[in-house]
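Got a predicted structure plus its sequence, pasted below:
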Amino acid sequence: MPTSLKSVFGISRNVLKSYVDRQQIDEDYQDKIELTDHHIVIYGETKVGKTLLRKKYVTKDENTIVIDCTKGVNLSDIYTQILYKAGIEISESLSKSIEKCTKLDSQVEANLFQFIKAKVSGESTEKELSSETRRVNLPNTVSVRVAEALVSKEIQFIVLDDFHYLNLVDQYLLAFDLKMFYQIGLRFIIIGTKINNGYFEKFNGELAQRIDYIDATRWSKNDLLEIKKRGCRELNIDISDDVINYFVEASSHIVAVYQQLLFDYCRESGVRQSSNHQVILNDLELAIKCNKLYYKRISEEYLKRIQHIADGERKGKLKLYYYIMKIVLTSNNDVARKGFSFQYIYDNLLQIHMNKTINHGALTSVLNHFEELQTKKNVFPKVFSYYDKRLYITDSLFYYILKHFDKENIDEVLPPHDFQLSFNFNN
């Protein structure tokens, strides 16, 4: 049977035949699965291969429950889905207990949310941190009952994919349950963006040395070249070094972009499945055309998201969201990959903003509301997240957008007349 192009290159929910092990990352993950009993967090921007890494190495279907944390899901939903997928009958009393112990009084939740948000963003003061022990008591959870039911079914692993869609308060509550799950022998594999090394320990210090982190972001040039090598072998083709080097550079080392460019290039070259005779592909002009078409195809939607964010809150007199987006679009990829620090944004604001007396508090408030604004504007999936006093890109495709965005034409994306400021400096 010929091998189809769709099973070799492109973007797929399945493990492609061109999948390669990234020695340091894949082996580290496999070791943590086989040689430890810790919870595992796989993190990185979207579309870098986190879920495929989990699928390739994790566990037998019969002892693993996989939950997709879709938009709007809460901790009560997660526990209910876990029990349902394990084939455990949920009694009325257990259902009520789950709901009661994972939902807080609205005022308690609002206060707790502000506390957690300040802690994650890095804006907590020493006084606030020292008073953490005096926060309102959280309700006892039903995690013990859930865990015991799962152990009786010989469940070993719970996978939470797209964990970043779970709200901060539920993430915080889960962090305390994770210690109990660890003690009883259930392991969680958590996959998401907006997480970094030590994330859960910020919520619950007792998770130290009970949870390991895998950064799945990095793809080296050698990794990308190996994808080409394996894929070409499957299709019985060869792609010239000039074309591959162009795609590696053009993709900004984003594996999803690289895979899609290879798919588009093969398809445009007439390769839809493997053939009996080797085919040589070396049309660099076609490669450049494929990249331009791909950028055109996805940039329109991404730049609309930027416009929505730049629009900010119409009542905002300083239009800081507009100026922050202008800073983002005119920064280079090296800065973007490290995250835009508070100081970097502030220094650049002072250079380009009409008001030269912007205070730290105004900028802090805007940055702390970045996620809420994206939710309000229906920017989905979210492009940015602010934590540890940095504005991070959480969607890896945006690095590709930044690489090919024509900075000279920024006013076409963010027209100044749409974001006019009106100051009354006499007030």
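Right, received. Where do you want to start? The shown structure was predicted, so the numbers you read here are calculated from the model rather than taken from an experiment.

From here on, just use CA atoms for contacts and neighbour counts.
Will do.

doesn't residue 214 fall inside a strand?
Yes. Under DSSP: H, G, I helix; E, B strand; the rest coil, residue 214 sits within a strand.

ranges for the strands of the stretch 251-400 of the chain?
In the stretch 251-400 of the chain, the segments counted as strands under DSSP state E, counting those that start in this stretch are 279-281, 340-341, 384-387, 390-393.

Put this next to the first one:
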Amino acid sequence: MSNTKVSDVYGINRDLPLNYVPRSYADTILRESLDRSQHLVIYGSSKQGKTSLRKHNLKHDEYIVIHCSNKWTIQNIHEAILKSAGFELTISSSQTTTGKQKISASIGTAAILPFNLSSNAESESTNQNSITLEPLDLDPFDVNDIIDALNRIKFNKIIILEDFHYLPTETQKDFSFALKAFHENSKFKFIIIGVWLEENRLSVYNGDLDGRLIALNADKWDKQDLTSVIERGEELLNIEFSENFKSNLVENCFDSVFLIQEACLAACKQCNIEEKQITKTLIAENIDAKNLISNIVKSQSGRFNSFLTQFANGFQATTLEMYKWLLYPILTKEITELEKGIRLLDITRLLKSKYPKKDELNTGNITQALQSVTSLQINKNVRPIILDYDQTNLVLSIVDKSFLIWLATQNRDDLILLVGLDE
């Protein structure tokens, strides 16, 4: 019997799932972008296959990956790039013109094999087969110093920034300016991956990036591709889900590939399927797909309740309590409306009709709070993030599809009571 495990096919995997299905509107764009000079931004809701998309289309030795942190500055991004490229960093005795400490970058052993570097870092040589460098004193805030260091080791890999949305907003803005310099002063290519639904997020921070970025919406999954994910898994495991189960699963998953994967895994477990079957096996004939999805989402109730209470509290206690009131449209609008996102105009109208201190509320208060919804979630350690505000189209969106399904199963009055909007 084959040792193909159900967990290697369905469910969430660290590695690329065996039943990965290329999408013409995503994989093709990624592959074509590799031959162009622009940087690539892959965006979409959480757990929609953004990382799997790049893993499927790039060879492991073609890129380095930087996982962004919520406390990083642009200095930390630059240092992480240098370390991944093979440099060893120490604090230099020199200072920048602004009085900040420089860093000393020397060639580490990690750089020797990928870039044919000699471990002898005492002098610079032009030998065709090796490059040796003296330690470099760099300003970690200066993108030109980073470019120069990478050029010296003939670095030629794609630089991938995962979890870009977790960076502080100011760091995202700073890096959007650095990205323009990387584009104009080097041949280095970046792939930036983030959870948002706004096509030109980085261009909002720096208009000069227009034409220098390719945006790829990884959020989109049509029903045929979701069905193909299920069917590819069936082939690998020599099983067949009942047609009723498959159709109901695709119909009720809110176009979430995560829920497709998790529901198929749960169904296999219920039917005692752990690995590939010797003979074709029909399963899930008596499993209610919609109920299965509901149970998967229900297991995240603690996380969602915690999100609501923490978000409602805001960064600190304030008179206006804007973050609590931003939850009002989320907790009162129909699910079909929430799927599309809520426009600033609609939020403003709704809050002005319900807010207890109408004379103190203005559009500026609402806009300022909306622009900080991601920062607040990062501050509260909400992972993955659930809400995102599109500053271009002025739309507040739910970027965790599981939250939408969970919300549809909840008593909204109880949630309004939970966050204190009943007062």
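Sure thing, it's come through. Note that this is a predicted model, so its numbers are computed, not measured.

Include distance to residue 130 of structure 1 and mean neighbour count when you put the strands of the stretch 251-400 of structure 1 into TSV, please.
Listed next are those as TSV, based on distance: least, CA to CA, whole Å; neighbours: other CA atoms under 10 Å:
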stretch	distance to residue 130 of structure 1	mean neighbour count
strand 279-281	63	16
strand 340-341	25	20
strand 384-387	20	22
strand 390-393	23	22
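
now the ones you listed in JSON lines, with distance to residue 198 of structure 1?
Shown next, in JSON lines, are those (distance: least, CA to CA, whole Å):
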{"stretch": "strand 279-281", "distance to residue 198 of structure 1": "46"}
{"stretch": "strand 340-341", "distance to residue 198 of structure 1": "19"}
{"stretch": "strand 384-387", "distance to residue 198 of structure 1": "13"}
{"stretch": "strand 390-393", "distance to residue 198 of structure 1": "16"}
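
Nearest to residue 25 of structure 1, out of the ones you listed?
With CA to CA, the closest approach to residue 25 of structure 1 among those belongs to strand 390-393: 21.2 Å.

and that closest one, what does it pack onto?
Strand 390-393 of structure 1 makes packing contacts with helix 333-338, strand 340-341, strand 384-387 when contacts are defined by 3 or more CA pairs under 8 Å, 6 or more residues apart in numbering; DSSP states H and E.

tell me, stretch 36-47 of structure 2 lands on which residues of structure 1?
Alignment of stretch 36-47 of structure 2 against structure 1: residues 36-47, by TM-score structural alignment.

and the matching stretch, which residues are buried?
37, 38, 39, 40, 41, 42, 43, 44, 45, 46, 47 (16 or more other CA atoms under 10 Å).

and what of stretch 336-344 of structure 2?
Those buried within stretch 336-344 of structure 2 under the rule 16+ other CA under 10 Å are 338, 341, 342, 344.

residues touching the equivalent of the last one over in structure 1, list them.
What that stands for is residue 344 of structure 2. Counting by TM-score structural alignment, residue 344 of structure 2 lines up with residue 342 in structure 1. Shown in contact with residue 342 of structure 1 (CA atoms under 8 Å, 6 or more residues apart in numbering): 389, 390, 391.

Mean distance of the longest helix along structure 1 to its aligned residues in structure 2, please.
Looking across structure 1 with DSSP state H, the single longest helix is helix 284-311. When structure 2 is superposed, helix 284-311 of structure 1 averages 2.5 Å from its matched positions, counting by mean CA distance after the TM-score superposition for structure 1.

tell me what that helix is packed against?
helix 241-250, helix 255-268, helix 320-330, helix 397-404.

what's the spacing between it and its chain's center?
20 Å (CA atoms, centre = their mean, to the nearest Å).
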